[in-house]
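Engineer: I'd like to go over a predicted model; first the sequence, then the structure.
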Amino acid sequence: MDPVVSEKPPRIAIATRLRNNFLAGLIICAPVAITIWLTFAFIDWADSWVTPYLPQRYNPEYYFNIAIPGTGLVVAVVLITVIGFLGRNLIGRSIVNFGESILNRTPLVRTLYKSIKQIFETVLKDQSTSFKKVGLVEFPQAGTWALVFVAAEAQGELRQRFDAMGQEMVAVFLPPTPVPTAGFLLFVPKDKLILLDMTPEEAARLLISGGLIVPEHHMKTLPVPAAERRGGPA
């Protein structure tokens, strides 16, 4: 007698194909849909801030009687660019200095303004390396590693304090997963920070995905053994 060959019921095979096709379609459609949604959400947010202050004669919606997405965003970009152009010449610089002098004399507001201005100047200046490097530090205990964004070397009073202790410290930002919008500011010894070659964008994707999206990478140099980094025997 011929051996009986068991075959899977056709309905199971069809269900498996349907599930695989659905998952494949989800992988294709979900990123596109989320990207489009986030883009339009940002455009609507910008429009809600700018469009209400546009005079009717300068608002295209007044002539076409329909909402035109992106009008406020375009106006904001043009306005910021013009302000930047004017602020770089003598007359515009004088106006900016006058406005800053008023803010600097206003209680409470001056502290907020100086802090925000210093942050933007530090992050956006051409030579800035703030948050452009990614590293690893041992946190919350030895042998456990956390991904961090390198902010800058310690400055001011903090640097003086650390120098008195004979330590060269670096400020790093430790974000949580999966929403890296908040976190911890840590000062770690420079020799305990392991710099990575991945970009901040790749690190952000790694954090948001909970470690699922690991960037492809070819190491340029071999990692230094932990014992050697701590000054112990090799």
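Structural biologist: Arrived safely, thanks for sending. Numbers count the residues shown, from 1 in each chain.
Engineer: can we go C-alpha only for contacts and neighbour counts from here?
Structural biologist: Fine.
Engineer: which other helices and strands does the helix of greatest length in the chain contact?
Structural biologist: The longest helix of the chain (DSSP state H) is helix 10-50. For helix 10-50, the packing partners by 3 or more C-alpha pairs under 8 Å, 6 or more residues apart in numbering; DSSP states H and E come out as helix 71-87.
Engineer: next one: the helix it packs on to chain centre, how far?
Structural biologist: Relative to its chain's centre, helix 71-87 lies at 23 Å (C-alpha atoms, centre = their mean, to the nearest Å).
Engineer: contacts for stretch 211-220?
Structural biologist: Under the criterion C-alpha atoms under 8 Å, 6 or more residues apart in numbering, residues 197-198, 202, 205-206 lie in contact with stretch 211-220.
Engineer: next up, a structure to set beside the first:
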Amino acid sequence: MPRLQLNFKGHLVTGLLIWLPVAVTLWVLNLIVGTLDQTLTLLPEHWRPEALIGFHIPGLGVLLSVLILLGTGMLAANVLGQRLFSFWDALISRTPVVKSIYSSVKQVSDTLLSDSGQAFRQALLVQFPHQGSWTVAFQTGTPAADVASHLDGEEYVSVYVPTTPNPTSGYFIMVPKKDTRELEMSVDAALKYVISMGVVAPPGKDE
């Protein structure tokens, strides 16, 4: 009987380990598709699938979103498009209240998504939250000149310490560069390591 109970528990856990990632993946995809399908509301009501064919087709919003992003990128690649977006950017940047939100989000997105950005380019080991306790972090740059002038003269780096298992929240700290350890793992591998709470270890050099 104990043997049967042990096998039952083991099979149950094994089944959970197989289906849990599938369920979470499907849930996330459903959330993304459902959110992007809201872009269909941009179309005139008589152009929407419900009006044309009588029922909703999941995923059409994703296609529409991709087409909008592609078209915007193509428009921004020419001179006329650049002038239009510069005018739009200047208009939003002068709008009270909106400008503070817009400029902050734009700076972050430009830094993270731009090819010339330096965010998350290096995985590091830093001592956090106290000396002798190490965690994986990501170098995001160097302290601003005004901030650096108040530091002790050493070379500092700006570091983002993600939380586990949700790396989108975390802590921004500035630490002496000599107190960090550069890791040879890629940023993607380091993120997986953080998200998995250390369970999914990056492969070693010989693997």
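Structural biologist: Cool, got the structure. Not measured: the values here are computed from a predicted model.
Engineer: for the contacts of stretch 211-220 of structure 1, which one is nearest Met169 of structure 1?
Structural biologist: Ranked by distance to Met169 of structure 1 (C-alpha to C-alpha), those are led by Asp197 at 20.5 Å.
Engineer: what's the match for the closest one in structure 2?
Structural biologist: In structure 2, Asp197 of structure 1 lines up with Glu184, judged by TM-score structural alignment.
Engineer: now swap in Ile102 of structure 1 and tell me
Structural biologist: When structure 2 is aligned by TM-score structural alignment, the residue opposite Ile102 of structure 1 is Leu91.
Engineer: assumed its match was part of a strand.
Structural biologist: No: under DSSP: H, G, I helix; E, B strand; the rest coil, Leu91 of structure 2 sits outside any strand and is assigned helix.
Engineer: circling back: in which helix or strand would I find the match of Asp197 of structure 1?
Structural biologist: Using DSSP states H and E, Glu184 of structure 2 sits within no helix or strand.
Engineer: hang on, the earlier thing: what's the neighbour count on the match of Ile102 of structure 1?
Structural biologist: 11 (other C-alpha atoms under 10 Å).
Engineer: ranges for the strands of structure 1?
Structural biologist: 133-138, 145-153, 169-174, 184-189, 194-196 (DSSP state E).
Engineer: want to throw the ones you listed into a markdown table with mean neighbour count and distance to Pro60 of structure 1?
Structural biologist: Below are the strands of structure 1 laid out as a markdown table (neighbours: other C-alpha atoms under 10 Å; distance: least, C-alpha to C-alpha, whole Å):
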| stretch | mean neighbour count | distance to Pro60 of structure 1 |
| --- | --- | --- |
| strand 133-138 | 20 | 43 |
| strand 145-153 | 20 | 43 |
| strand 169-174 | 22 | 44 |
| strand 184-189 | 15 | 45 |
| strand 194-196 | 17 | 49 |
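Engineer: so which of these gets nearest Arg19 of structure 1?
Structural biologist: The nearest among the strands of structure 1, by C-alpha to C-alpha, is strand 145-153 at 35.4 Å.
Engineer: middle-most residue in structure 2, spatially?
Structural biologist: For structure 2, the residue nearest the mean C-alpha position is Thr168 (6.4 Å; C-alpha atoms, centre = their mean).
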